[in-house]
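Chemist: what would the 3D arrangement of this be:
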Amino acid sequence: MTSNNPGPTGITQLKCFTPHLVSKVFALRFTSTARGARLARRLAAVRLDEWGVPFGSAAHETVVLVAAELATNAVRHGHVPGRDFQLVLRVTDVPRPVARIEVSDTRTERVPPRPGQLPGPGPDLADGGRGLLLVDGLAERWGWHPRAGAPGKTVWAECALA
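Modeler: Okay, the predicted model is just below:
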């Protein structure tokens, strides 16, 4: 594995080289605010375009929407005062092009339902809760797990790029 030094923006890009995996990774922490969620979405969009998933393509729009929903959920449901959330965007070319979006927050006691256990659309969703329904409809698969070695959780989704 090789890692590039952070560029002028302080963003580190990692490239993993093995016979079976080619991956590009973007990871950055953001303030747990609406502004942080918007910045996460914008930077994910720019990074995808730089990696060859062009603005305006269906794959680009899908990944950016999923990243936006997960970042917004981290701010809305995972906010802990003084704590950031982290976005990790990974694009893997082999065995097929896939984008994996991971958003981690530090709130342990509020966890999302498991895939397949989401409530259906209806009056219960009048005040929110539609974000994961969008993720469920757009992503090939998604889920969540407790953060390793730290409080909180990571919600992840994978979207095809083909």
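Chemist: CA only for contacts and neighbour counts going forward, please
Modeler: Will do.
Chemist: surely Asn73 is within a strand?
Modeler: No: with DSSP: H, G, I helix; E, B strand; the rest coil as the criterion, Asn73 is assigned helix and is not in a strand.
Chemist: what sits against it?
Modeler: Taking CA atoms under 8 Å, 6 or more residues apart in numbering, we find Asn73 in contact with Gly131.
Chemist: what of Thr62?
Modeler: Applying CA under 8 Å, 6+ apart, we find Thr62 in contact with Leu138, Cys159.
Chemist: what is the longest strand of this protein by residue count?
Modeler: strand 21-31 (DSSP state E).
Chemist: before we compare anything, build this one as well:
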Amino acid sequence: MTSQLPSPISVSQPTCPDDDLNPTFEMRFTSTPRGARLARRLAAHRLDTWGIPYGTGPHEEIALVLGELSANAVRHGHVPSRDFHLLLHVSAPARTVRIEVTDTRTERTPPEPDALTAPDPEGTGGRGLLLVAALATRWGWHLRPGGPGKTVWAECVFATPT
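Modeler: Prediction:
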């Protein structure tokens, strides 16, 4: 009998509606470091497709915020056999990208945005949400409606890519 590694993505397929003005990308990923890396790579590709090109400041900032939120979902929101959900939505008229990462762990919640504190300078962690706060226009979190878990979200306003 052979053992197969689980796929880093769930059966759920990505969605990208035909509405070019406000495109959306949505997918579930396994709550593993591999799933978080894949979420960032697929979202980075989608941003490029939507006209926020690789190598530009807005693209790099949005990808970094998304990567931090995905990594936090894996590190702090992991529940065995439960995926995390990524939603990426662009509001073209407002030039805003909204990132939502939902996990299924309710008891480990992030601090409120205005309650972030500097991490221990000797420590190796605790800087992810500070990066999110510095790069995103605004961010926050709420309990997951209809089930266990939470959604951490961030909005990034972008100018014309440079």
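Chemist: quick one on the thing from earlier: list the helices and strands the longest strand of the first structure packs on?
Modeler: On a contact count with 3 or more CA pairs under 8 Å, 6 or more residues apart in numbering; DSSP states H and E, strand 21-31 of the first structure meets strand 13-18, helix 34-50, strand 84-92.
Chemist: now the angle from the shortest one to strand 21-31?
Modeler: Spelled out, it's strand 13-18 of the first structure. 160 degrees (axes from the mean of the first three to the mean of the last three CA atoms, to 10 degrees).
Chemist: for the longest one, same thing?
Modeler: Interaxial angle, helix 34-50 of the first structure versus strand 21-31 (the same axes, to 10 degrees): 160 degrees.
Chemist: give me the distance between the residue positioned nearest the centre of the second structure and Gly140 of the second structure.
Modeler: The second structure has Leu66 as the residue nearest its centroid, 3.6 Å off, counting by CA atoms, centre = their mean. Per CA to CA, to the nearest Å, Leu66 of the second structure is found 13 Å from Gly140 of the second structure.
Chemist: do the same with Pro80 of the second structure
Modeler: With distances taken as CA to CA, Pro80 of the second structure is found 25 Å from Gly140 of the second structure.
Chemist: the two: which is more packed in?
Modeler: It is Gly140, of Pro80 of the second structure and Gly140, that has more neighbours when counted by other CA atoms under 10 Å, with 16 against 10.
Chemist: you'd agree that one is in a helix?
Modeler: No: counting by three-state DSSP, Gly140 of the second structure falls outside a helix, being strand.
Chemist: now for the aligned residue in the first structure for it: which residues touch it?
Modeler: Correspondence of Gly140 of the second structure to the first structure, assessed by TM-score structural alignment: Gly143. Counting by CA under 8 Å, 6+ apart, Gly143 of the first structure touches Arg114, Pro115, Val155, Trp156, Ala157.
Chemist: over in the second structure, see which of these survive.
Modeler: Contacts conserved in the second structure for these, counting by both residues aligned by TM-score structural alignment, their matches' CA atoms under 8 Å: Arg114, Pro115, Val155, Trp156, Ala157.
Chemist: among the residues you listed, name the buried ones.
Modeler: The neighbour-count criterion (16 or more other CA atoms under 10 Å) marks Val155, Trp156, Ala157 among these as buried.
Chemist: just give the nearest non-adjacent residue to the equivalent of the second one over in the second structure, would you?
Modeler: If I follow you right, that is Trp156 of the first structure. With the correspondence set by TM-score structural alignment, Trp156 of the first structure lines up against Trp153 in the second structure. Among residues not flanking Trp153 of the second structure along the chain, Glu100 sits closest, at 4.3 Å (CA to CA, 6 or more residues apart in numbering).
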